[in-house]
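Chemist: What would the 3D arrangement of this be:
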Amino acid sequence: MRDAAVGFHCPDCVAEAKRTTRSARTTYGGLRPTNAALTSMVIIGINVAVWLSILVTGGSGSRLLDYLELRPRGFCDLGQGLINIQVGQATCTSHGATWMPGVADGAWWQLVTSEFTHVQVMHIAFNMFALYVLGPQLEMVVGRARFLAVYLISALAGSALVYAVGPIYTPTVGASGAIFGLMGALLVVLLKMRVNPQGILVWIGINFLLTFTVSGISWQGHLGGFLGGVAAAAVLVYAPRGPRRTTVQVAGLVALSAVLVVVIALRTAALT
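Modeler: Predicted coordinates for the structure are as follows:
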């Protein structure tokens, strides 16, 4: 890794980005960013703002957290660790209990907001550091709009797998799905560039090892995000060169998003 004004740069990624210096486009068709760290810094700012909002409104007991975290199905919180999964929101609130909304009950926004939500300091610190390191490298090679598309598709893919096969009453938060997506995307880029991917493979290996050996970590979110990032990056870097490359890339990313929407819709139908 090479120190930069903001974040760190992979020397091979720098070389690839400079290969067509006179072009206003990146290697894979995106507009060349003047500041490759800008998007990552904005995303970091959003995550920190959400974390601070949760912190000042009660931390793990924040009502804001109840609305932002990903919960496949809602339930009635009776307090003192007791819940009721048989009643709906109206009955729950009419008896003075607290309703915890879920995606299947209409809280679809949780599929996205949960990827910008953190409670623990170490959780947000690790995720934002990873974004700070990995994000600028990918944006430098694919451009800002394409980088943002990879990030959001990875985030949605992580949430979709959590929603599809995760525990239906266990809340999930964190940008880890999107971060794993960036790892997967960088792996695809390096393989396409025929560059030794050893560095990113070490990152991926360590993080998956922690995912499956440390309790309390959502392997569904990590795996889903990784696969989403791999698929999105493959669409971008393997699209044929030429005047229709952007059209092919957009169509591919839309198709990936449509698949995720179908998975979410099928799971919602099953839960309701």
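Chemist: can we go C-alpha only for contacts and neighbour counts from here?
Modeler: Fine.
Chemist: Spit out the contact partners of the closest residue to Ile83 other than its chain neighbours.
Modeler: Nearest residue to Ile83, sequence neighbours excluded (CA to CA, 6 or more residues apart in numbering): Asp77, at 4.6 Å. Contact analysis of Asp77 by CA atoms under 8 Å, 6 or more residues apart in numbering lists 83-84, 97-100.
Chemist: Following up with a second sequence; could you model it the same way so I can compare the two?
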Amino acid sequence: MLNIGMFVIEILVGGAGSISSGPPGDKLLNLGALYPPAIATGHQYWRLITAMFLHAGILHIALNMYALYLFGYLIEGAFGWRWFLGIYFVSGFLGSVTSFAFGPALEIGVGASGAIFGLLGAWVAFNYRRRSNPLASANLRWALMLIGLNTLLAAGFHGIDWRAHAGGLVAGAAAGWFAEGLVPGPDRVQRLSGLVGIVALVVLGVALVAWRVSSFPSVPGLWPPVFG
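Modeler: As a prediction, this is how the structure comes out:
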């Protein structure tokens, strides 16, 4: 619902033309889009979270919301709603971090794709643990096929942030593995070890942000941007 609510705000702010391709860049920045100079120079780290609730047009949000409905249902059923939320936000955060750390320095980024790829990664981890079961094995093959297809799409279309997809996918797979515990033992021990794993992912993300900020090119005028 938050994604849809933000899309309505995008239309109100950017006008009817925003429906097809999203608001202009300056409007997206005002709403919280990911923009590396704003993070590295302006220290607006919250953009690593807010960007995942913005979308560049109706097709973008429609595809992401369909995927969220599909994988959200599967992940909530597999892990429960608390872990679903944890996997979603950690994957979205790491997807944004990967885009910020390794992507172009002047590219605006929006979308929930990193978080959604994280759900797909968690589904891979869940079924890999159970791969001796025929249904889980089939689910695993299906998920890997989707990853392969999306990799081909990312290679063939400009504007797809494959770094955010990859970061979210890896983070989600790790979080999905952590969700069922890292060490054998009672349920409490397994849950605690899983939480330790999630915290480690967040710490890794913070470390990548710190590295990118420290190595970001010092060029006057990158932030704030000037729009003609």
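Chemist: Secondary structure element holding the residue nearest to Ile83 of structure 1?
Modeler: strand 75-79 (DSSP states H and E).
Chemist: following that strand, which helix or strand comes up?
Modeler: Next element after strand 75-79 of structure 1 (DSSP H and E): strand 82-84.
Chemist: which bit of structure 2 covers that following strand?
Modeler: Across structure 2, nothing matches strand 82-84 of structure 1 (TM-score structural alignment).
Chemist: Which strands and helices lie in contact with that strand?
Modeler: If you count contacts as 3 or more CA pairs under 8 Å, 6 or more residues apart in numbering; DSSP states H and E, strand 82-84 of structure 1 packs onto strand 75-79.
Chemist: For the strand it packs on, which residues meet the burial criterion?
Modeler: Judged by neighbour count using 16 or more other CA atoms under 10 Å, the buried positions of strand 75-79 of structure 1 are 75-78.
Chemist: Contacts only, for the spatially most central residue of structure 2.
Modeler: In structure 2, the C-alpha nearest the mean C-alpha coordinate belongs to Gly114, at 2.2 Å (CA atoms, centre = their mean). By CA under 8 Å, 6+ apart, the contact set of Gly114 of structure 2 is 52, 91-96, 164-169.
Chemist: one more time with 7 Å
Modeler: Neighbouring residues of Gly114 of structure 2 by CA atoms under 7 Å, 6 or more residues apart in numbering: 91-92, 95, 164-165, 167-169.
Chemist: Make a PyMOL selection of the buried ones in the contacts of Asp77 of structure 1.
Modeler: Buried members of the contacts of Asp77 of structure 1, defined by 16+ other CA under 10 Å, are picked up in PyMOL with:
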select buried, resi 83+97+98+99+100
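Chemist: could the contacts of Asp77 of structure 1 go into TSV alongside distance to Gly199 of structure 1?
Modeler: Shown next, in TSV, are these (distance: CA to CA, whole Å):
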residue	distance to Gly199 of structure 1
Ile83	46
Asn84	48
Ala97	50
Thr98	47
Trp99	46
Met100	42
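Chemist: What is the nearest of the contacts of Asp77 of structure 1 to Leu70 of structure 1?
Modeler: Met100 (10.6 Å; CA to CA).
Chemist: hey, which helix is longest across structure 2?
Modeler: In structure 2, ranked by residue count with DSSP state H as the criterion, the top helix is helix 187-215.
Chemist: which helices and strands sit right next to that helix?
Modeler: Packed against helix 187-215 of structure 2, as judged by 3 or more CA pairs under 7 Å, 6 or more residues apart in numbering; DSSP states H and E, are the following elements: helix 81-102, helix 162-178.
Chemist: what do you get if the cut-off is 10 Å, keeping everything else the same?
Modeler: helix 36-40, helix 81-102, helix 162-178 (3 or more CA pairs under 10 Å, 6 or more residues apart in numbering; DSSP states H and E).
Chemist: Figure out which of the ones you listed is closest to Ala143 of structure 2.
Modeler: Closest to Ala143 of structure 2 of those, according to CA to CA: helix 162-178, at 11.3 Å.
Chemist: What range does that closest one cover in structure 1?
Modeler: With TM-score structural alignment as the criterion, helix 162-178 of structure 2 aligns to 219-235.
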